[in-house]
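Participant: just coords:
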């Protein structure tokens, strides 16, 4: 039985990795200027034309890597939130964390320049502050002594908080000039805007720092996913671990959306699909969830870039079209 479960896990991991590779190749080839697999291969080997190298290394690769990293960060953030809160509908977008990060992005844009070179590494910190403040406020409103975090209350407070914060954000944007407004409008729509190599280097350290911690906390997450009393009986310091993991979840989500735009539902769908494939043990479904999150966001961005010519459709809109019906299905089921 254990052997068959391990075999299934390996098959799923290999399948998810192959899916991500296939989408990567399709995404690299897709755009206003299409590249054939042979052109891509020759360019990687250093035998491509200068035009192909420009398209591949300057435009396609950094955008695709940002999308993959952001998808992984959002998926792991959603997985953590679902386990810590014991709420299968938890997602950084639905619970208002993305909205809090977005509000701080707006505040930054109001007072500082939006040139990439000036706010490349500062913007994720602003987004983190906004996400942490929002998560703390939601936590305080949802927590009841003796009851802990009640899932339904958490969801209602989070959805209400997201609505309020988005309302404040839209009000503040009325003070913007055309350039600032277009930037925030694209950000809120979930358009992948951080599509240069420096943005990859800005997001990558956040994942390098926090992802190993998340995987190391897999057993703790298994316990927290059970009833709070059971977790205490297993020797888990529930309050301490909840705070630490919530901070990590907010950090992953805030850093991801700061360069990818306000994208929801990736953190909802990827963990659910991963659990359906390999079961609820975090040692198995966390890595699968990360790969599926990257694949989902990359699929959305590739579809968006393939439609409507050069302007395309923001990846956040494509994900929402897919994720909103799935969210309603889970609401009805759970």
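Facilitator: Looks like it arrived, so ask away. Just so you know, these numbers come straight off a predicted model, no measurement behind them.
Participant: please count neighbours and contacts with C-alpha atoms only from this point.
Facilitator: Will do.
Participant: residue 197 and residue 64 touch, don't they?
Facilitator: No - look at residue 197 against residue 64 with CA atoms under 8 Å: they stay out of range, at 10.5 Å.
Participant: more neighbours, these two?
Facilitator: The neighbour comparison of residue 197 against residue 64 (other CA atoms under 10 Å) goes to residue 64, with 23 against 16.
Participant: quick check: which element contains the more buried one?
Facilitator: helix 61-85 (DSSP states H and E).
Participant: just checking, what packs against that helix?
Facilitator: helix 2-29, helix 197-216, helix 218-224, helix 238-260, helix 266-278, helix 282-306 (3 or more CA pairs under 8 Å, 6 or more residues apart in numbering; DSSP states H and E).
Participant: make it 6 Å
Facilitator: Helix 61-85 sits against helix 238-260, helix 266-278, helix 282-306, with contacts defined as 3 or more CA pairs under 6 Å, 6 or more residues apart in numbering; DSSP states H and E.
Participant: make a markdown table from those helices and add distance to residue 6 and mean neighbour count to it.
Facilitator: Putting these into a markdown table (distance: least, CA to CA, whole Å; neighbours: other CA atoms under 10 Å) gives the following:
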| stretch | distance to residue 6 | mean neighbour count |
| --- | --- | --- |
| helix 238-260 | 27 | 24 |
| helix 266-278 | 9 | 24 |
| helix 282-306 | 9 | 25 |
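Participant: second structure follows, compare the two:
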């Protein structure tokens, strides 16, 4: 018979390991934020950077730090955290650790609507900042609704496997439409679309950060407060229903929450892949499957990954810059292959 004292001690040890790992992750993210903030075309020493952060420095230095570097650093944190949390949602809904916003058609739907907007508008004239994010969210939501409708069978619980297969099929169809549009773009529009498809944080402003921050923070807090529902959603359907969870409604609501998170981040940072795939997977190994721990761990891990990848992209071929999406793909592809090999065993 197990000793209750041993069980309690084991739980305390598990909590202690989680807190230590989470504290280390927070510290690494803060340090990476500082390194990211210090990196750029204009060299700033540590002393000069601290002077600017404390209200001093020249006007040019303040412009460089606050209007160019800090907004990019903050967006890296928000985009990374949002994509990672959406990946955790999609993996839970589909019960597939290889699921991500890209797999379930969210990124493809957002990309198609962004391409349609760029194709139709006059790029020489200024456009409202909200047009691109709104198009991305609308495209992602429409794709997700279509996937849900095609996968749904009346009177049955929504099958995660059918959801994934429908998402793969729809994503392939959307990519075909994107290819048809690409060949009809003029060089200027092609450059805009190509940069967005690969993914980049450059060129954004505080307006974009102010628009994205409430979405990521409020949805993150809401999902964290519903950790118990998300834990039930990861169980077998019969078990979750027996514990009082309306399974189809819950899947739909959390699918839409994941769509809004992913689409908002994709609208600002472009079609960045792998963050929503590898961060939840790593977080489960380090923090466990309980969403009360998993969600914040996943969010911070996503922020750290995007900060580090964007920093690498800015220094590896300096003074030129490698797009963020390329760096993340280089970092994420080997881990994706590792997951595939591991799941075959």
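Facilitator: Noted; the coordinates are in hand. All figures in this text were calculated on a predicted structure; none of them were measured in a lab.
Participant: mind checking the TM-score on these two?
Facilitator: Once superposed, the chains reach a TM-score of 0.93 (TM-score structural alignment, normalised by the length of the first structure), with 333 aligned residues with a CA RMSD of 1.9 Å.
Participant: still on that earlier bit, mean deviation, the helix holding residue 64 of the first structure versus the second structure?
Facilitator: After superposition onto the second structure, helix 61-85 of the first structure sits on average 0.7 Å from its aligned residues (mean CA distance after the TM-score superposition for the first structure).
Participant: and the angle for that helix with helix 197-216?
Facilitator: Angle of helix 61-85 of the first structure versus helix 197-216, following axes from the mean of the first three to the mean of the last three CA atoms, to 10 degrees, is 30 degrees.
Participant: corresponding residues in the second structure for helix 61-85 of the first structure?
Facilitator: Alignment note (TM-score structural alignment): helix 61-85 of the first structure is matched to residues 70-94 of the second structure.
Participant: and stretch 15-34 of the first structure, by the same measure?
Facilitator: Under TM-score structural alignment, the match for stretch 15-34 of the first structure in the second structure covers residues 24-43.
Participant: how about that stretch: buried residues?
Facilitator: Neighbour-count burial for stretch 24-43 of the second structure flags 25, 26, 29, 32, 33, 34, 36, 37, 38, 39, 40 (criterion: 16 or more other CA atoms under 10 Å).
Participant: if I look at the fifth one, how far off is residue 27 of the second structure?
Facilitator: Separation of residue 33 of the second structure from residue 27 of the second structure (CA to CA, to the nearest Å): 10 Å.
Participant: contacting residues around stretch 26-45 of the first structure?
Facilitator: Residues outside stretch 26-45 of the first structure that contact it (CA atoms under 6 Å, 6 or more residues apart in numbering) are 48, 60, 302.
Participant: out of these, who's nearest residue 247 of the first structure?
Facilitator: Minimum distance to residue 247 of the first structure across the contacts of stretch 26-45 of the first structure is 30.8 Å, recorded for residue 302 (CA to CA).
Participant: tell me the contacts of that closest one?
Facilitator: Contacts of residue 302 of the first structure (CA under 6 Å, 6+ apart): residue 27.
Participant: show me what it aligns to in the second structure.
Facilitator: Under TM-score structural alignment, residue 302 of the first structure pairs with residue 311 in the second structure.
Participant: distance check, that match against residue 304 of the second structure.
Facilitator: Distance of residue 311 of the second structure to residue 304 of the second structure, given as CA to CA: 11 Å.
Participant: what does residue 71 of the second structure give?
Facilitator: Residue 71 of the second structure is 16 Å from residue 304 of the second structure, by CA to CA.
Participant: quick check: residue 321 of the second structure touching residue 310?
Facilitator: No - using CA atoms under 6 Å, residue 321 of the second structure is not in contact with residue 310, being 9.4 Å away.
Participant: what helix or strand is residue 202 of the second structure on?
Facilitator: Assessed by DSSP H and E, residue 202 of the second structure sits outside every helix and strand.
Participant: the spatially closest residue to it that is not a sequence neighbour: neighbour count?
Facilitator: The shortest distance from residue 202 of the second structure to any non-neighbouring residue, by CA to CA, 6 or more residues apart in numbering, is to residue 72 (6.9 Å). As a burial measure, residue 72 of the second structure scores 25 neighbours (other CA under 10 Å).
Participant: sounds good, over and out.
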